[in-house]
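*Asks:* okay, predicted coordinates and the sequence, questions at the end:
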Amino acid sequence: MQLGRWIHTSAMLVAVSLLLGGCATSSTTSEQALDQLLADPALAGASVSLMVRDARSGNTLYQHNPRTRLVPASSMKLLTTAAAMDVLGPQYRFSTQLLSNGSQQGARLMGNLYLRGLGDPTIQWADYQALAASLAGQGIQLIQGDLVFDDTWFDAERLGVDWAHDDEDKYYGAQISALTVSPNSDFDAGTLIVTAKAPVAVGQPLSVTLSPPTDYVQLSNLAVSGPGNSYGLNRQHGSNLLRLSGTLKPGTQSRQWVSVWEPTQLVANLFTQALAEQGISVQGRRVIGGVSPATATVLATHQSAPLQELIRPLLKLSNNSMAEALLKAMGRQQANAGTAAAGVAAVADFLRRQGLDPATLNQVDGSGLSRRNLVSAQNFTDLLLAMGKQPWFNAWYDALPSAGNPDRLSGGSLRYRLRGTAAQNNLQAKTGSMGGVSSLTGYITDAGGRRLVFSMLTNNYVVQGSRIKAVEDRVATALCRSELAREGR
């Protein structure tokens, strides 16, 4: 048994070395080497879908279960962003508006003030402060009416279909609202950054600050300064009680992101604070979820950067909140319904316009966080081929993570992978990762200068995810250092 295993392993290494070594790159050897890579023990019992095609002709060069539908994880963002560039357009901007149905009399606004969100996942605390300052700049110091927070551009479904319960307090599982706030330039909308600092004295409680600063959440701080670094943070389900526990090394600090329950109410808390900073008082009630009248006058507006710029942090950093906002924005644009279902229908219409069949896949969210999403390598390579024909292709292509590039907004989720290989700064691809799920989909140029599109999806593995990523990396390196047959098989 040991001798047989040695012979099998040696044969695999020889095949791979022929491919990677650059001295023998026949198409047959290349295909056999890919077969051997997929025979890696890490993939034993797993489901794998892999397809490689010529980006110009569309010819299939290699395939392994190409039509097997698997959970794609964050590679689903390829579908969402591609459709958004078509449905919404590269110049699309999210807006947040201040409106009123009343009139100004001196320093008084006689009527309600509406803060209307149109889904912007990039708006930050400073932007809300600027809106309040704009109001003060118009001479308004008193609102003799209600302060209404209008998040009705999107529906009230805060989470995606079948999102995991234990993801709810994580930044990547944040709730979706048309009126939200991001704590940073990564645009992790619907979250707060919790910074905990450990005093030098052992046994003393950690000091805690929130960004943006708010009293919307409550703290249960049982964490102390001490050895072990067992510090942890979580949010209790259905509430905004943040629980801090464990120990943090004396003199150090920890920054963690935590989602909030009901982002619209976080915005209400922050904007009320922003008005107070400007000396503006409100006589009426604070109303959550009210609808802005069609006849209301716009007093101030904040706009996001254009979509062709927003897709860069979205794809590079695999931002779930931005992807979900785009999905619902497409639903609102195409069907006047800010729902995930309407957004999925908009993506399906986009695919049909490209000559692709949406019935061959299943999409339920924009980010890929749900395990109900099912896509094949054939679907993804079809999409990549179709994207090459779009007038906005270059902006979309450049937004994909670039392998081995250490710059965070260039390399993104691939910045630590494939350094020092032929794939570095060659592979442009989207990654995907969940428990038992890994994917890599994108563009790469082979040794002959030919651009390839490929997609590899792996599900149901039981080894560490890093081992699957290593196989993906070997496949990518093999592709860029070989020349598969022009017609493949």
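*Replies:* Great, that's in hand. Since we're looking at a predicted model, the values are computed, not measured.

*Asks:* please make it C-alpha for all contacts and neighbour counts, starting now.
*Replies:* Fine.

*Asks:* surely residue 6 is within a helix?
*Replies:* Yes: remark: residue 6 belongs to a helix, assigned using DSSP: H, G, I helix; E, B strand; the rest coil.

*Asks:* tell me which residue is most central in the chain.
*Replies:* For the chain, residue 319 is the residue whose C-alpha lies nearest the centre (CA atoms, centre = their mean; 2.1 Å).

*Asks:* how far away is it from residue 425?
*Replies:* Relative to residue 425, residue 319 is positioned 22 Å away (CA to CA, to the nearest Å).

*Asks:* residue 10 too?
*Replies:* 31 Å.

*Asks:* these two - which one has more neighbours?
*Replies:* Neighbour count, other CA atoms under 10 Å: between residue 10 and residue 425, residue 425 has more, with 21 against 12.

*Asks:* that one reaches residue 401, doesn't it?
*Replies:* No: using CA atoms under 8 Å, residue 425 is not in contact with residue 401; the gap is 9.3 Å.

*Asks:* what about residue 166, how many residues nearby?
*Replies:* 9.

*Asks:* that one and residue 154: what is the separation?
*Replies:* Going from residue 166 to residue 154 by CA to CA gives 24 Å.

*Asks:* gap between stretch 284-292 and the chain center?
*Replies:* Taking CA atoms, centre = their mean, to the nearest Å, the mean C-alpha location of stretch 284-292 is offset from the chain mean by 30 Å.

*Asks:* nope, stretch 233-251 is what I meant
*Replies:* Taking mean C-alpha positions (CA atoms, centre = their mean), stretch 233-251 and its chain are 24 Å apart.

*Asks:* also stretch 414-433?
*Replies:* Computed by CA atoms, centre = their mean, the chain-centroid distance of stretch 414-433 equals 18 Å.

*Asks:* can you list the buried residues in it?
*Replies:* Residues of stretch 414-433 classed as buried by neighbour count (16 or more other CA atoms under 10 Å): 414-415, 417-418, 421-433.

*Asks:* another one to put next to it:
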Amino acid sequence: IAEFNSSRKLIPASNTKLISTGLAIRGLGPSFRFSTRLGYSGYISNGTLHGDLYIIGGGDPTIASGDRMTVKTDSLFAKWTRALRVAGIRKIHGHVIGDGRFFDGPIENDTWSYNDLGTDYGTGGNGLCFNRNIQTFSVSPTTVEGKVNAEVTYPATPWIEFRNCAVTARPGTGDNLYQFNTDLAPVAELRGSLAIDKGQKKESFSNKFGALTCAWEFAKYLEKLGINVTESPADIDPYDNIRYTEAWGKDSTRTGFRYGNMAESPENLTLVYETKSPSLKEIAKVTNSRSDNFYAETLIRMLAKKRTGSANYDSCKVVIIREMDSLGVDMSYGAQIKDGSGLSRHDYIAPEFFCRYLKAMSASPVFKQWLYTVGIAGEGTMAARLQGQSESLKHRIKMKSGSMNGVLCYSGYVMPSPGKPEDDMIIFSIMTNNCPEGGSKVRSFIDGLLMRIAK
């Protein structure tokens, strides 16, 4: 119908999620479910486990996420506890260990910007997470140039040394708080500023120790029910060492780690229970509607794990090329894809490539299941799009938005009007980079263009 600079590769931002969700549903199946298992080392005698309890992650990104599609955290922990009681465990003379080894390699993509890593949209993770690896703080200003008040609200991570360098700024300067952290050490630092007129508010940052947090929260739950855990919660470092917290019991405020023996392989554990995630189709729908980076990264890493046995990002890049090839989409031109979420500014994709990919997906046997996961104009992250237009017109535009500083992109389908043949569907990709701050004029122009296409 129309094109302008369609072969020029641009930063796609979250339009990349169309690729990660589509390839995952096609490669894993819309009914695929992630698995999380409980197992133990050692032996049980007179109700006491003389060994360690392992929470064996299988990549499920939804554990304790709070999403409506998932089981509530207390209900999940209650199921796990019942399984322990059925196995005869009334006390654990050892650690509760969060095992995230299912996903190998770094928890974050090495092309992500440094100041994104501490944000709630730059969390990353391994094979076991908790609360989407997000941690919530309560923050409030004090006096100009005075320190910002900051306190962890949920989940607790007492092994982390929090350093607060954030200051209160003059009125009108906004919220410029950033947390800097790493999975290499239990240290996090809050930097930046919060305007004095902002008042008390909630702030969310990344938690680099999702597996350990899951173990900590479950161990606390067991203790409340009278199931004593004698040793502090733990996770497993990249070298298979058990890494446990200094904090536990009476010393619940001590920061830092200690290291124990080598962790047992999951194959050598006695398994007692398994839980399943919601279906991949439901997870992908939330991924696209909320534009959830954490979910998107998990989907593409799970696909790589299935295809190659490794969830490392190098494997992800190889698998994306192979999956595109099997779909009939040539990646030798028009695309450079580094991650699954679009957070990387090293992702470069041409509108022409998106249209080739979207056309190929429309001929896939899983197209209808995947299209269900793609949002519509006027909802989710696109709530402000096509204001004043009829609901029937908005519902015909199935698309994904993508935005970051200077980037505005929209790609998807305009579905046929009622009574029109299916081949009247229009595929589009509208991408802009280097937009002026705010980009309101660009958004208005794109709205007008979408309206003309749809009509």
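*Replies:* In hand now; what should we look at? Everything quoted here is computed from the prediction, not taken from an experiment.

*Asks:* what's the TM-score once they're superposed?
*Replies:* After superposition, the two chains reach a TM-score (TM-score structural alignment, normalised by the length of the second structure) of 0.80; 405 aligned residues with a CA RMSD of 3.0 Å.

*Asks:* aligned to residue 24 of the second structure, what sits in the first structure?
*Replies:* With TM-score structural alignment defining the correspondence, residue 24 of the second structure maps onto residue 84 in the first structure.

*Asks:* likewise for residue 398 of the second structure?
*Replies:* In the first structure, the residue matched to residue 398 of the second structure (TM-score structural alignment) is residue 428.

*Asks:* now do the contacts for its match.
*Replies:* 397-398, 400-403, 442-444 (CA atoms under 8 Å, 6 or more residues apart in numbering).

*Asks:* shared with the second structure, which of these?
*Replies:* By both residues aligned by TM-score structural alignment, their matches' CA atoms under 8 Å, the contacts of residue 428 of the first structure still in contact after alignment to the second structure are 397, 400-403, 442-444.

*Asks:* which two in those are spaced the farthest apart?
*Replies:* With CA to CA as the measure, no two of these lie farther apart than 397 and 403, at 13.0 Å.

*Asks:* more neighbours, the two?
*Replies:* residue 403 (28 against 19).

*Asks:* ok, now which ones touch the more buried one?
*Replies:* 411, 414-419, 423-429.

*Asks:* return the residue of the second structure aligned against it.
*Replies:* Superposed on the second structure with TM-score structural alignment, residue 403 of the first structure falls opposite residue 377.

*Asks:* quick one, helices of the first structure?
*Replies:* Remark: helices assigned in the first structure by DSSP state H are 2-21, 27-37, 77-87, 125-137, 263-277, 307-316, 320-335, 340-353, 377-387, 393-398, 408-411, 465-480.

*Asks:* and the angle for the fourth one with helix 263-277?
*Replies:* In this structure, helix 125-137 of the first structure runs at an angle of 50 degrees to helix 263-277, with axes from the mean of the first three to the mean of the last three CA atoms, to 10 degrees as the basis.

*Asks:* what packs against helix 125-137 of the first structure?
*Replies:* With contacts taken as 3 or more CA pairs under 8 Å, 6 or more residues apart in numbering; DSSP states H and E, helix 125-137 of the first structure sits against helix 263-277, strand 297-303.

*Asks:* where does the first one end up in the second structure?
*Replies:* I take that to be helix 263-277 of the first structure. Counting by TM-score structural alignment, helix 263-277 of the first structure sits on residues 210-224 of the second structure.

*Asks:* please apply the same query to the last one.
*Replies:* Mapped onto the second structure with TM-score structural alignment as the criterion, strand 297-303 of the first structure occupies residues 270-276.

*Asks:* so where do the strands sit in the stretch 51-200 of the second structure?
*Replies:* 53-56, 91-92, 96-99, 134-140, 149-154, 161-164, 167-169, 175-181, 187-195 (DSSP state E, counting those that start in this stretch).

*Asks:* got those as JSON lines, with mean neighbour count and distance to residue 108 of the second structure columns?
*Replies:* Shown next, in JSON lines, are those (neighbours: other CA atoms under 10 Å; distance: least, CA to CA, whole Å):
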{"stretch": "strand 53-56", "mean neighbour count": "26", "distance to residue 108 of the second structure": "20"}
{"stretch": "strand 91-92", "mean neighbour count": "22", "distance to residue 108 of the second structure": "33"}
{"stretch": "strand 96-99", "mean neighbour count": "31", "distance to residue 108 of the second structure": "17"}
{"stretch": "strand 134-140", "mean neighbour count": "20", "distance to residue 108 of the second structure": "14"}
{"stretch": "strand 149-154", "mean neighbour count": "16", "distance to residue 108 of the second structure": "22"}
{"stretch": "strand 161-164", "mean neighbour count": "16", "distance to residue 108 of the second structure": "21"}
{"stretch": "strand 167-169", "mean neighbour count": "24", "distance to residue 108 of the second structure": "28"}
{"stretch": "strand 175-181", "mean neighbour count": "19", "distance to residue 108 of the second structure": "12"}
{"stretch": "strand 187-195", "mean neighbour count": "20", "distance to residue 108 of the second structure": "16"}
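
*Asks:* of all the ones you listed, which one comes closest to residue 262 of the second structure?
*Replies:* Short answer: strand 96-99, nearest of these by CA to CA, at 12.0 Å.

*Asks:* mean distance between that closest one and the first structure after superposition?
*Replies:* With mean CA distance after the TM-score superposition for the first structure, strand 96-99 of the second structure departs from the first structure by a mean of 2.6 Å once superposed.

*Asks:* corresponding residues in the first structure for that strand?
*Replies:* Aligned by TM-score structural alignment, strand 96-99 of the second structure falls on residues 147-150 of the first structure.

*Asks:* ok, residue 258 of the second structure - how many residues close by?
*Replies:* 11.

*Asks:* correction: residue 399 of the first structure
*Replies:* Neighbour count of residue 399 of the first structure, defined by other CA under 10 Å: 26.

*Asks:* got the contact list for the closest residue to it other than its chain neighbours?
*Replies:* Spatial nearest neighbour of residue 399 of the first structure, excluding adjacent residues (CA to CA, 6 or more residues apart in numbering): residue 312 at 4.3 Å. If a contact means CA under 8 Å, 6+ apart, then residue 312 of the first structure has 396, 398-400, 409 as its contacts.

*Asks:* what residue of the second structure matches up with residue 312 of the first structure?
*Replies:* Aligned by TM-score structural alignment, residue 312 of the first structure pairs with residue 285 of the second structure.

*Asks:* again, but for residue 121 of the first structure
*Replies:* Per TM-score structural alignment, the equivalent position to residue 121 of the first structure in the second structure is residue 61.

*Asks:* that's all I had, so thanks and see you.
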